[in-house]
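Undergrad: Mind folding the following:
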Amino acid sequence: MVTFLFTLLILIPIAIAIDVSEKIDNFLEHPNLGISEVLNDYYINFIIYYSNTFMPLALFIAVILFTSKLSSNTEIIAITNAKVSFTRFLYPYFIGASLVTLLSLAMNHYVVPKSSKIRKGFEKKYINSSKQSNALKYVSNFSLQLTDSTYIFIRSFNTANNMGYDFNSETYDGIKLISKLSSDNIMYNPKDSTFTLTGWRKRLIYEKRDRIFSGNKLDTVFNFSTKDLVYKSAFAQEMPSGELLKYINISKKRGVKNLNAYLVEFYKRTSLPIASYILTIIAVGLSFRKKRGGTGVNLAIGVGIMFLYVFFMKVGEVLGSVAGVDSLAYVWIPNIIFGVVAIYLYLNGRK
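TA: Take a look at the predicted model:
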């Protein structure tokens, strides 16, 4: 565990140094931005996020370093001659991996989302370019199912000033349209969560005749907010797991077609900590035998495997976010692939 903490304390300053070199110009562009605000709002939360991300990888490197040292000192030979099985030899490693996994799970599901919300708020205010913010500013041709019978359609909406145009709300009885509310413009009022419709028209459809109402201005409420209009994976990182799962379920009922970016974030919060067990077995399997070249060879192989794992993890996240695929399967692809390698090394180690 000491080696694990030492490895983590090496990785985090490197990440901070790279990030500072990339963002120093953004910080200097804002003369009112103080060092305390940069440290408290950004880098403390930056450390929380990347410490949690690096935990399984730091554990992997720590196990390689620690086991290689045992091997080079021929301590493993003595343990083997004492008739200690390979499975029993792994017990202390799994205790350490369990501690890291439990800590990482708690961080992933509760602490990191709240921390990310503060960090991303800072990035949005001081770092992100206007082009990136504009990508979230305008929504066009948006549709949403509010209830089993009510649907809304918006031609265009500006989330910066909470105004849109060409709004329609339709209510159905089965497949039969029973009412339709339209307006030329719609404005959201954040203070009381109401909507103001201007140039509105309401049509009630009966068996033999229709009734039509109209007016210049109408204040009303709908079961959605401007947050529901923009679907962005970054928002998922800011929600604790309970809130995220609730949001996914509500969005499914509303007929949102592609929620895979949110599902990927939800599944990843469990898959990455569980990887600690898999990477621990691989690390022990690679380094428990004494090799010519010692720790350096084991560490080089381990770093290569670590980068392969990160590569497969990122590929799985990208592919899992595509509409119409099984996000759970793609998120767990790295664990499945490296799990097979871990099983092979475990069975080979028992011999």
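
Undergrad: contacts and neighbour counts: CA atoms only from here.
TA: OK.

Undergrad: With adjacent residues omitted, what lies nearest to P113?
TA: For P113, the nearest residue in space outside its immediate sequence neighbours is E238; the separation is 4.3 Å by Cα to Cα, 6 or more residues apart in numbering.

Undergrad: Tell me the secondary structure at the closest residue in space to R201 that isn't next to it in sequence.
TA: Once flanking residues are discounted, R201 sits nearest to S214: 4.2 Å by Cα to Cα, 6+ apart. Reduced to three states with DSSP: H, G, I helix; E, B strand; the rest coil, the structure at S214 is strand.

Undergrad: ok, S214 - contacts?
TA: Residues near S214 by Cα atoms under 8 Å, 6 or more residues apart in numbering: G199, W200, R201, K202.

Undergrad: Just the buried ones among those, please.
TA: Buried positions within the contacts of S214, assessed by neighbour count (16 or more other Cα atoms under 10 Å), are W200, R201, K202.

Undergrad: With respect to L33, which of those residues is nearest?
TA: Nearest to L33 among these, counting by Cα to Cα, is W200 at 45.2 Å.

Undergrad: Please give the structure of this sequence too, so both can be compared:
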Amino acid sequence: MRIIDKYILKKFLSSFALVLILLLPIAMAIDVSEKIDKFLRHVDLSVGEIINDYYVHFVVIFGNTFMPLALFIAVIFFTSKIAGNTEIIAIHSAKISFTRFLKPYFIGATIVTIFALVMNHFVVPNSNKIFNEFSNKYLKKKNYTQDLLNNINLQLGPNDYIYLKSFNSKTNQGHKFSYEKFEGTKLKYKLMAENIRWIEKDTIFRLNTYKKRFLLEGKDSIESGIKLDTLMSFEPKDLINVDDLAKEMTSNQLVEYIDKAENRGIGNLNTYLVELYKRTSLPISTYILTFIAVSLAAKKRRGGMGVNLAIGITLMFIYVFFLKIAEVLGAGAETNALVMVWLPNIFFGALAVYLYLRNAKN
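TA: From the prediction side, this is the model:
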């Protein structure tokens, strides 16, 4: 590695770290000002708990969120600075091509990408879980109806279905339970119960006041009783289909959950697929954003760094805007989640290639 490569790589990483370090305290200060009254309401809540269970994970989650923005601003900032000091002109005068000039940027982007991939797939989900548990316990207004799920339908397999009139996710108890098994379009077996409760230590369900009905050729067989302990191919968490559930799983757990749901014949899993694909697409965008930032800032402009930053931040917000739209559309049942998640990277990747080719010719 040449001295110029080490110089640029050092600037790349130090500027990125500096911007991220500057952004996080601002976000934390705003959050503290909004949440301080809620913290003070709980006399049993210590400063240590707030720091360890909330703000440590706040830094992990929002640091990961701010990473692309911090990288983009950092690259534009220090590249504009060395361009303004005519250092890039000196580099080109030494017969170093624009492609060769990009090498330390590529190395820096690779380091950040690998770090972001590890964070997205393994670290951030655990932080999301602890962060959400703390928020639900101390910061959100208590609403006991949010634990009560009504009119639940779940397909366990190609021919197996369950129905619950209501289920309390806090107590793991439900009412008016029904399990139906089909052969083709014909109902062959039905299990009904007035109440159902999850026994976690035994990983079974306990049914109270139950009735079994076997639909045989020419006659039905009915069996009833007071209590029945039985295994079921679902757990209480499977009844909750919310975005937070996907965000709190590591990628291995998320893949396992998606495979399990697909085997049950559940149709739309795009919410979970979007979360899974996004964990890879966002880190890969580091390369795209880096090359766009370098291409924009490598030339000395009238107006200096301010113009480059204005153009760069505008492009960054357009990227984030398209990313959010793609996530919403990707969660729809009729769309291809993989294509929608990667679409912003495809468009901005094309922009990066165009800007690169334009600079490489000069």
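
Undergrad: Under the alignment, what does the residue nearest to R201 of the first structure map to in the second structure?
TA: In the second structure, the residue paired with S214 of the first structure is S224, using TM-score structural alignment.

Undergrad: Could you check how far its match is from N208 of the second structure?
TA: Distance from S224 of the second structure to N208 of the second structure, counting by Cα to Cα, to the nearest Å: 10 Å.

Undergrad: same question, D259 of the second structure
TA: For D259 of the second structure, the distance to N208 of the second structure under the criterion Cα to Cα works out to 31 Å.

Undergrad: Helix or strand: which one has the closest residue to I292 of the second structure other than its chain neighbours?
TA: Taking Cα to Cα, 6+ apart as the measure, I292 of the second structure lies nearest to A352, with 5.0 Å between them; neighbours along the chain are not counted. Secondary structure assignment for A352 of the second structure, by DSSP states H and E: helix 337-361.

Undergrad: how about Y206 of the first structure, what does it touch?
TA: I178.

Undergrad: Now distance to K268 of the first structure and secondary structure too, for the contacts of S214 of the first structure, in CSV please.
TA: As requested, the contacts of S214 of the first structure are arranged in CSV below (distance: Cα to Cα, whole Å; DSSP: H, G, I helix; E, B strand; the rest coil):
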residue, distance to K268 of the first structure, secondary structure
G199, 46, strand
W200, 45, strand
R201, 46, strand
K202, 45, strand
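
Undergrad: How about the secondary structure of R292 of the first structure?
TA: The three-state label given to R292 of the first structure by three-state DSSP is coil.

Undergrad: Report how many residues lie close to the residue in the first structure that F16 of the second structure lines up against.
TA: When the first structure is aligned by TM-score structural alignment, F16 of the second structure is paired with F4. The tally of other residues near F4 of the first structure (other Cα atoms under 10 Å) stands at 22.

Undergrad: now F4 of the first structure, nearest residue through space, not along the chain?
TA: Counting by Cα to Cα, 6+ apart, A62 is the residue found nearest to F4 of the first structure once chain neighbours are left out, at 4.9 Å.

Undergrad: What's that neighbour aligned with over in the second structure?
TA: The equivalent of A62 of the first structure in the second structure is A74 (alignment by TM-score structural alignment).

Undergrad: So which residues of the first structure form strands?
TA: Counting by DSSP state E, the first structure forms strands over residues 138-145, 150-158, 163-173, 176-189, 194-205, 210-220, given from the N-terminal end onward.

Undergrad: Throw these into CSV and include distance to E123 of the first structure, thanks.
TA: As requested, these are arranged in CSV below (distance: least, Cα to Cα, whole Å):
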stretch, distance to E123 of the first structure
strand 138-145, 19
strand 150-158, 21
strand 163-173, 25
strand 176-189, 25
strand 194-205, 29
strand 210-220, 35
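
Undergrad: what's next to the helix holding A352 of the second structure, contact-wise?
TA: Helix 337-361 of the second structure is touched from outside by 97-99, 270, 273-274, 277-278, 281, 285, 288-289, 291-292, 295-296, 319, 322-323, 326-327, 329-331, with contacts defined as Cα under 8 Å, 6+ apart.

Undergrad: quick one on the thing from earlier: any idea how far K125 of the first structure is from the residue nearest to R201 of the first structure?
TA: Between S214 of the first structure and K125 of the first structure the distance is 41 Å, computed by Cα to Cα.

Undergrad: K23 of the first structure maps to what in the second structure?
TA: Under TM-score structural alignment, K23 of the first structure pairs with K35 in the second structure.

Undergrad: go on, D166 of the first structure?
TA: The equivalent of D166 of the first structure in the second structure is K176 (alignment by TM-score structural alignment).

Undergrad: tell me, how many neighbours does the closest residue in space to its match that isn't next to it in sequence end up with?
TA: Spatial nearest neighbour of K176 of the second structure, excluding adjacent residues (Cα to Cα, 6+ apart): E194 at 4.7 Å. When neighbours are defined as other Cα under 10 Å, E194 of the second structure has 17 of them.

Undergrad: got the contact list for E194 of the second structure?
TA: Going by Cα under 8 Å, 6+ apart, E194 of the second structure touches H175, K176, F177, L207, N208, T209, Y210.

Undergrad: cool, and Y210 of the second structure?
TA: L191, M192, A193, E194, S224, G225, I226, K227, L228.

Undergrad: wait, which of those residues is closest to D31 of the second structure?
TA: Closest approach to D31 of the second structure among the contacts of Y210 of the second structure (Cα to Cα): E194, at 45.8 Å.
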